[in-house]
Structure formats: structure tokens, C-alpha cells
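[1] need a 3D model of the sequence below.
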Amino acid sequence: KWYWLLALKSQVSIEGNYPLKFWRWKGYLIQYTSVGHEGPAVLLVHGFGASLQHFRDNISNIADEGHRVWAITLLGFGKSEKPNVDYSELLWSELLRDFIVDVVREPVHLVGNSIGGYICAIAAGLWPSLANSLVLLNSAGSVVPNYSFIPLSKEGRTSWLSRLQARLLLLFLRSRVGGILKGYYPTRTERVDKPLVDEIIRAVSSDHTVYVLQT
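    Next up, the predicted model:
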């Protein structure tokens, strides 16, 4: 019901600038935003642990240069739904494919950061007619197939031990978010501000199910 309430309030904005919208994909709610009314279509895809807010300082600049800009929050991240499914490169790539076809409705310039760049590259490789160009920002490389090393039962639920281990790991990572981000982006550590750290912590805390992903 929480995600349905978010959908009903889809005009909530990012820091008062961009409208947040929801698109239903395979029964799951996917958060996105769109800015601009003319020009080439650009789709921004965030990195691991982030959301479309990752591009909050870029969206308007790209739109002002004469583009229509979309930014999406991948399934399992941010305020998009977090179902207990088998997350994989193909799953996220198919999400981008269907978003381009169903929402954007024309080929796009794909822009991806970190794991988002990797997913964009896969999507562009599998469905080249949907990508006018590909921009990779500090892109991730190949990862372990299907990511999750937690075996899922036939009911699709993890064991209590795996859930406990995941929660302990999450508690540890929460205390290290700021330091980890500054280590990855040392040239502009001032960008690792409290709103960014709070948003990452809020995103992973908004669902009671915790998943451990191995890269």
C-alpha cells in the first residue's frame, strides 16, 4: 500500500524542481522523472545504491541545452518497488528496454553511471535500435551473474540466517556511507553532503526486506 500511496502522490518533486512519476512494469512500480518538451531524448541511469536523485544537479542543465530528459530509479533502488526477485543484469536491461518503448517511445541517448553504465551498455548491445548513443560515467564492468548469492527457496524467500547477516551488514554500511562515497569520488568530496547520505540511508531503510548483492 505504501507504493500505491506514492503513486497517488506522483507529483511530489525532487527538492522542489522535478515531478516524480510512477510507471508500472511487470506489476511493480518504477519511479522516474521527465523534464523538457523538445529536442533529443536522453535517459539517465543511476549507479549502485543510488536513485534518480543521483542526477538532481544535471537534469535541468541537460534540458536547458535543448533535450528532453528522463531519469529512472531502477527496480530495487530508491523509491521504486523492491520485490523479492532474482536481480540480474538482464532484468534491469529489460526494464530499460521497456521504459524506452512504453514511456519515452523513441530511441534515446543512454547515460549511465557505475552499474547503471553497465546496464545501459547491455541494453544498447542487445537492442541497438533503441540507443542513439551511449555515455558511460565511471562505468562498472562485468559482475557475477544474477548478483545475489543468497539461495532463494521455492517460495522465493531467504533463510532467517541470510536475512540476519544482511541486516548486520546493512547496519555496518550505514555508518560508513559518507566515507565510502568520498573514497569513490575523492575530487569533489563536498558533494557528499548530508542530504545525499540521508537519501541513501532512507532508500535502503524504506522496505523491510534486505538483499545482499555481490559484485
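
[2] okay, CA-based contacts and neighbour counts for the rest of this
    Noted.

[3] show me where the protein has its strands.
    For the chain, the strands defined by DSSP state E cover 13-14, 18-19, 21-25, 28-35, 41-45, 68-72, 108-113, 131-137.

[4] including distance to Trp4, could those go into a markdown table?
    Formatted as a markdown table, those follow (distance: least, C-alpha to C-alpha, whole Å):
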| stretch | distance to Trp4 |
| --- | --- |
| strand 13-14 | 17 |
| strand 18-19 | 17 |
| strand 21-25 | 10 |
| strand 28-35 | 8 |
| strand 41-45 | 23 |
| strand 68-72 | 18 |
| strand 108-113 | 28 |
| strand 131-137 | 31 |
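
[5] turn these into CSV, including mean neighbour count.
    Output for these, formatted as CSV (neighbours: other C-alpha atoms under 10 Å):
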stretch, mean neighbour count
strand 13-14, 13
strand 18-19, 16
strand 21-25, 17
strand 28-35, 22
strand 41-45, 26
strand 68-72, 25
strand 108-113, 23
strand 131-137, 17
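
[6] could you say which one of the ones you listed comes nearest to Ile180?
    Closest approach to Ile180 among these (C-alpha to C-alpha): strand 108-113, 16.3 Å.

[7] may I see the buried residues of the longest helix belonging to the chain?
    In the chain, assigned by DSSP state H, the helix with the most residues is helix 160-174. Of the residues in helix 160-174, Ser162, Arg163, Ala166, Arg167, Leu170 count as buried by neighbour count, 16 or more other C-alpha atoms under 10 Å.

[8] another one to check against the first:
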Amino acid sequence: MPLINLIQEQRLARKRNEARARSFFLVFVGSAVASVGGFGFFWLQSESLTREKSQLEAQIHKSAPLVKQIDEYKAKYAELSPRLKTLEDAQTVSSRWGRIMTHISRQTPKPTWLTAMRVQSNDSTKPINLSVIGVSPGQEPVSEFILRLQNCADLENVTLKYSQEKMMQFTKAVEFEVTADIVGTADAKPKEETLEGEVKAK
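    The predicted structure follows:
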């Protein structure tokens, strides 16, 4: 009996060893397959990224002349911008003066003669001031002239500076001066000055 039990134990031990060996083998094979699969996945990803990189580099190379041309256009625009602004400002000023002169020539009452015009600008943050000097046979045409100037969209703050009787050869006349601010001729105040003014006002 002891001999039979020993043989039986040896058989069982051998079977356990064989089962353990098969388990280790399967684990090894599984690990190997997983490693190969992972390597294949990363290799495919690497190939895909390499192709994408090559495509992007090709697109960049293809777009390089266009980008260079755009940069050249930007440089030319930056160079011409001050000139364009000067031209636009000159056109704006010319158009404004054209409208003002047309309005004055058409809206001056018939018995009134304009003898002088001058402009004054001591502060760039304030509008340019226009002075119109003239002669009229009475006060009524002067008042009418002021009312008509107030209807000019390019003028504001139209006021009578003075009017006085004056002998013109053999007749009496009224000499007058009317002043007005020209709309859109004041430069914007710097932000710091504006903020200081607001603080003082408070």
C-alpha cells in the first residue's frame, strides 16, 4: 500500500507540474501576442503620423510663395497707409470746405456783402473757428445770415461776435462779424487727459 500511494502521489505531482507548465506557456504566448499587437499598433500610428507630417510639410512648402506674397502686400500696405490717410484727410477737408463755401455763397442775403473770411485754430483738441466779416444795410439781413449759417451741417455754435454802424461812402451800413466752429475738425483728446477731466468734474 505505501508503494501504491507513493506512485499515485508522483503521478499527481507530475500532472500538477504539467498543468503549471501549460499555464506558464499560455501566459507567455498571450504576453507575446499582446506585445506584438501593441508594437504593430504603435508602428501603424507612427507611420500614420509620419505620413501626416510629410503632407503638412508639403502643404507648407506649397503655401510658402503665397505666404511670402501676403507678407509683401502687408508691408506695402503698411508703407502706403500714412499716404492713404493723408489723401483721405485732404479729400475730407476739401469736401467740407466746398460744402461750406457753397452754403455761404447761396445763403448770403442779397443786400449783404462779405468782405473777409479767416480761420483760427490755437488748440488741436478744439474745432477750427471760422470768422466771416461783412457789411449789410441793416441788422435784419445780419440776423437772417446767422439763421441760414445755423442750417449748415458743417458749422456749429454760430454766433454774432459784433455788429456796428459804419459810414460807407455816403450811406450808413452795419459791419458785422459772425463766428462758427467747423464740425469734425477737433482731434480726440488723449485718454489720460479725458480721465483727469472726468475726475476733476466729479
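
[9] TM-score, when you put one on top of the other?
    Taking TM-score structural alignment, normalised by the length of structure 2 as the basis, the two superposed chains have a TM-score of 0.25; 70 aligned residues with a C-alpha RMSD of 3.9 Å.

[10] how about the strands of structure 1, which one is nearest Glu199 of structure 1?
    strand 13-14 (11.3 Å).

[11] can you list contacts of the biggest strand by length in structure 2?
    Across structure 2, the longest stretch assigned as strand under DSSP E is strand 155-168. Residues from elsewhere that reach strand 155-168 of structure 2, judged by C-alpha atoms under 8 Å, 6 or more residues apart in numbering: 100, 146, 149-150, 172-183.

[12] kindly recompute the last result at 6 Å.
    Contact with strand 155-168 of structure 2 is made by 150, 172-183, as judged by C-alpha atoms under 6 Å, 6 or more residues apart in numbering.

[13] quick one: Leu12 of structure 2 and Lys76 of structure 2, what's the gap?
    Leu12 of structure 2 sits 93 Å away from Lys76 of structure 2, going by C-alpha to C-alpha, to the nearest Å.

[14] ugh, wrong one, Glu144 of structure 2
    Per C-alpha to C-alpha, Glu144 of structure 2 is found 52 Å from Lys76 of structure 2.

[15] please say which of the two ends up with more neighbours.
    Between Glu144 of structure 2 and Lys76, counting by other C-alpha atoms under 10 Å, Glu144 is the more crowded of the two (14 against 11).

[16] now the more buried one: how far from Thr159 of structure 2?
    According to C-alpha to C-alpha, Glu144 of structure 2 and Thr159 of structure 2 sit 12 Å apart.

[17] also Ala201 of structure 2?
    Separation of Ala201 of structure 2 from Thr159 of structure 2 (C-alpha to C-alpha) stands at 27 Å.

[18] comparing those two, which residue is more hemmed in?
    Neighbour totals were compared for Ala201 of structure 2 and Thr159, and Thr159 leads with 16 against 7 (other C-alpha under 10 Å).

[19] quick check: closest non-adjacent residue to Gly112 of structure 1.
    Spatial nearest neighbour of Gly112 of structure 1, excluding adjacent residues (C-alpha to C-alpha, 6 or more residues apart in numbering): Val45 at 4.6 Å.

[20] isn't that neighbour right up against Tyr118?
    No: here Val45 of structure 1 does not reach Tyr118: they are 9.8 Å apart, not a contact under C-alpha atoms under 6 Å.

[21] residues near Gln120 of structure 2, how many?
    Neighbour tally, Gln120 of structure 2, other C-alpha under 10 Å: 11.

[22] isn't it right next to Asn129, touching?
    Yes: using C-alpha under 6 Å, Gln120 of structure 2 is in contact with Asn129, at 5.1 Å.

[23] circling back: out of the contacts of strand 155-168 of structure 2, flag the one nearest to Val27 of structure 2.
    The shortest approach to Val27 of structure 2 among those belongs to Val183, at 90.6 Å (C-alpha to C-alpha).

[24] can you map out the strands along structure 2?
    Here structure 2 has its strands, by DSSP E, at 113-120, 129-136, 155-168, 171-182.

[25] could those strands go into TSV alongside distance to Ser81 of structure 2?
    Output for the strands of structure 2, formatted as TSV (distance: least, C-alpha to C-alpha, whole Å):
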stretch	distance to Ser81 of structure 2
strand 113-120	29
strand 129-136	29
strand 155-168	29
strand 171-182	26
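
[26] list the buried ones in stretch 129-143 of structure 2?
    Buried residues in stretch 129-143 of structure 2, counted by 16+ other C-alpha under 10 Å: 129-139, 141-142.

[27] okay if I get those as JSON lines plus distance to Arg22 of structure 2?
    Shown next, in JSON lines, are the buried residues of stretch 129-143 of structure 2 (distance: C-alpha to C-alpha, whole Å):
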{"residue": "Asn129", "distance to Arg22 of structure 2": "106"}
{"residue": "Leu130", "distance to Arg22 of structure 2": "108"}
{"residue": "Ser131", "distance to Arg22 of structure 2": "112"}
{"residue": "Val132", "distance to Arg22 of structure 2": "115"}
{"residue": "Ile133", "distance to Arg22 of structure 2": "118"}
{"residue": "Gly134", "distance to Arg22 of structure 2": "121"}
{"residue": "Val135", "distance to Arg22 of structure 2": "124"}
{"residue": "Ser136", "distance to Arg22 of structure 2": "125"}
{"residue": "Pro137", "distance to Arg22 of structure 2": "129"}
{"residue": "Gly138", "distance to Arg22 of structure 2": "128"}
{"residue": "Gln139", "distance to Arg22 of structure 2": "125"}
{"residue": "Pro141", "distance to Arg22 of structure 2": "122"}
{"residue": "Val142", "distance to Arg22 of structure 2": "121"}
